[in-house]
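Participant: The sequence and its predicted three-dimensional model are supplied below.
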Amino acid sequence: MKIYNSRYSKLIKLLDFFTVNILVFAYLTYFYTDPTTASALLGIIFSLVFIRINEYFHLYTGELKGRYFTKSLALILSVSLSSIVSFLFFAIAEKLINKQPVENFILLAESLAKCSVFIFLIVFLVRVISSYYLFNSPLRVAILGITPAGLAIKNALQKEYSQRGFTITYFEDRNNQRESALTGIERHGTRSDLLALAKAGEIDEIYIALPMVARQRIKQFLNEFSDTTVDVFLVPDLFSYSPHISQLRMFGNLQTISIFTSPFDSEGAIIKYIEDMILGFIFTLISLPVMILVAIGIKVTSPGPILFKQTRYGLNGKQIEVWKFRTMRVMENSTVVTQATRNDPRITRFGAFLRKTSLDELPQFFNVLQGRMSIVGPRPHAVAHNEQYRVLVENYMIRHKVKPGITGLAQINGFRGETDTLDKMAKRIQYDLDYIQSWSLFLDLKIIILTFLRGFVGKNAF
């Protein structure tokens, strides 16, 4: 579970709303036309869309200092998407209501594109200034409980406050630690010492990270710290149940914790579908000439069909047909499938080149356009391998809660090709589950870029 620092988020959203509206109105007024209701409406639409996309990219959480590059990339993407969505909304409305000529829409698109540059520069400047003044004071943090949850919250806070002055100290009543990973953590005192520091105003935040079974102790500590003005947070040890918690879901005032859920529900499903259709169409067009050449090469160098269709598990474990260029002399699609190995005699010479460069995967873009696969997701395994590993690797089938992908988090981290040991398969599955747990559009784009940089050719590609 991610820790988000939502302090001042409403203030920053308000700054964004006024900044975008002022910039759009001023730009359209100065370069485009006189002040009109339409230009004011465009600014409001742009700002509301911009704020919503910023929320999706977590641009209102955490700090900006030290993260200028990643945050600026996210902000560029947010401004670009906001400009596109606002233009489409405004253009459709104008076409339906006022039936404006195409020339006006072209002029509007040019204006929005130029205006977006100013919006990015000014909003980023506002972010830098606000981050400097709002997140500049150091924090004094205390963690009550030398436990796995206490270690996890320390690591999360260090990542969140990486560029901010802060101190983290541990307090624990027990003298001995049962877990070796926690024995090296320095204890700065007991609960009583922490309570004295809190009453003296020398602690800003306290995180209680005790096991969930210590219910009475936790209630006692909360009662004691209520006599201070320090901020107190409870760190529930939810990961003792499962490491795959990804979100909290509210039903009225009742909170539930997701364990085995897909990130692609509601708006996530729509975003993923649009991403796959747009990128799938673009990549298919770009790779079409290459696919034609590969098809000719396969036909010339070895007898047999050009495409190889293999049954694999897709979304929700349903069987789908995955297309690849044929690289072997045999066509295995039965209950027993032998993985390709280095110098495998079944692989043709031209097939070895295709597998080394991953060109054999190109027909899977048609699977994406069919809606069976995604650009990014867990790589699909043969049905025989699924049946083998679902009983050997814990939580193996969770990877099928999303569509299989052409590339994925495991592939860009080196876990592609043959899985000749159970440990390799377990590592691949762990990356797949991490992807499902932390999915975002930004993560998909990052994986795609890294695939082009280092994912197509590698030592494990054969």
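Facilitator: Noted; the coordinates are in hand.
Participant: When you work out contacts or count neighbours from here on, use the C-alpha atoms and nothing else.
Facilitator: Noted.
Participant: Which strands or helices does the helix or strand harbouring A26 pack on?
Facilitator: According to DSSP states H and E, A26 maps onto helix 9-27. With contacts taken as 3 or more Cα pairs under 8 Å, 6 or more residues apart in numbering; DSSP states H and E, helix 9-27 sits against helix 37-56, helix 102-134.
Participant: Repeat the analysis, applying 6 Å as the threshold.
Facilitator: Applying 3 or more Cα pairs under 6 Å, 6 or more residues apart in numbering; DSSP states H and E, we find helix 9-27 packed against helix 37-56.
Participant: Could you pull out the buried residues of the helix or strand following the helix it packs on?
Facilitator: With elements assigned by DSSP H and E, the helix or strand that comes after helix 37-56 is helix 68-97. Neighbour-count burial for helix 68-97 flags 71-72, 74-87, 90-91, 94 (criterion: 16 or more other Cα atoms under 10 Å).
Participant: and the direction of helix 68-97 versus that of helix 102-134, what angle?
Facilitator: 150 degrees (axes from the mean of the first three to the mean of the last three Cα atoms, to 10 degrees).
Participant: putting a second one here so we can go through both:
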Amino acid sequence: MKGMNLVKTEQEPLEAFPYKPPTAEILEKYPHIFKLKETLPPRFFKVLFDKVVALIFLIISAPILLLLKLAFLIEGWFIPQNAGPMFFYYNGVSAGKIIPKYKIRLIKTEYIEPEGARRHDWIAYSAEWTPDSRTYVGQFVKKFYLDELPQFWSVLKGDMSIVGPRPLSVLHYERDRAQGNVTRFLLRGGLLGLGHINKGTSEMGNPVYEYEYVDQYLKRSSFGLLRLDLWVIWKGALVIVKGGGH
């Protein structure tokens, strides 16, 4: 049985990489973006907002994380195969650089490929999309995006931003670049993005939203960019409240 679970882990779910190559319309509308060769510099109000919000959310989420840890322990006591560490990370890419992408574990440890986990490869945890691989706590955590809470630490450190293109695993970043996309090279990865707030719809993975955000990043003042970020956060909050995680 355990061997069968490992085979499942090695099969990449289709949902893991919904991102598409830039269309002809994108190439025609945003040619200036594809000419950029360096990661875009940080914007003052965006960075200040990121750090303040990340610190506040880390403080607010501390009791939530403690309750989740207790729930993890209780579930592990009653169902030993669901026991294991609450936190893990795999290597992701933000602004073209490899960073640790912290998450809360959703799946049973028997579905985690040990060697890949030691290398912090995303593929070791790819059974996340298989419903029967998730723990009971993991199902609840995923539904309300609570598995993303540890990434506020990444925002506070400066590895990520609150708003930006979702950071991808190394495997998927390389595939994204091979498709011709550049947004995740130019900007820090975000907890929310213009494309990500369409999660659960046919627009999820449409690259036009990420290019529109880069275009606005270039055109807007520092304060104007913050206003756009606040709108994205509001839209993302509506998705979370509705339990849009899957």
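Facilitator: The structure has been received and is ready for your questions. Just so we're clear, the structure is a prediction, and the values are computed from it rather than from any experiment.
Participant: Can you calculate the TM-score here?
Facilitator: Here the superposed chains carry a TM-score of 0.70, computed using TM-score structural alignment, normalised by the length of structure 2; 200 aligned residues with a Cα RMSD of 2.9 Å.
Participant: quick one, helices of the stretch 251-400 of structure 1?
Facilitator: 267-301, 349-357, 364-369, 383-389 (DSSP state H, counting those that start in this stretch).
Participant: what span of structure 2 lines up against the last one?
Facilitator: Which is helix 383-389 of structure 1. Under TM-score structural alignment, the counterpart of helix 383-389 of structure 1 in structure 2 spans residues 170-176.
Participant: For structure 1, identify the residue most remote from the centre.
Facilitator: P303 (43.2 Å; Cα atoms, centre = their mean).
Participant: Tell me how far it lies from G317 of structure 1.
Facilitator: Separation of P303 of structure 1 from G317 of structure 1 (Cα to Cα, to the nearest Å) stands at 33 Å.
Participant: for V126 of structure 1, same thing?
Facilitator: 47 Å.
Participant: what's the answer for R399 of structure 1, then?
Facilitator: 9 Å.
Participant: In terms of packing, which of these two has more residues around it?
Facilitator: A count of neighbours by other Cα atoms under 10 Å puts R399 above the other of R399 of structure 1 and G317, at 27 against 17.
Participant: which parts of stretch 28-36 of structure 2 are buried?
Facilitator: Per 16+ other Cα under 10 Å, stretch 28-36 of structure 2 contains these buried residues: I33.
Participant: returning to that earlier point: return the most buried member of the helices of the stretch 251-400 of structure 1.
Facilitator: Comparing these by mean neighbour count (mean count of other Cα atoms under 10 Å), helix 364-369 ranks first with a mean of 22.
Participant: Onto which residues of structure 2 does that helix map?
Facilitator: With TM-score structural alignment as the criterion, helix 364-369 of structure 1 aligns to 151-156.
Participant: Tell me the mean distance between the matching stretch and structure 1 once they are aligned.
Facilitator: Its aligned residues in structure 1 lie a mean 0.8 Å from stretch 151-156 of structure 2 after superposition (mean Cα distance after the TM-score superposition for structure 1).
Participant: Distance from the chain centre to that stretch, please.
Facilitator: Remark: stretch 151-156 of structure 2 is offset 12 Å from the chain centroid, using Cα atoms, centre = their mean, to the nearest Å.
Participant: swap in stretch 191-206 of structure 2?
Facilitator: Using Cα atoms, centre = their mean, the offset of stretch 191-206 of structure 2 from its chain centre is 11 Å.
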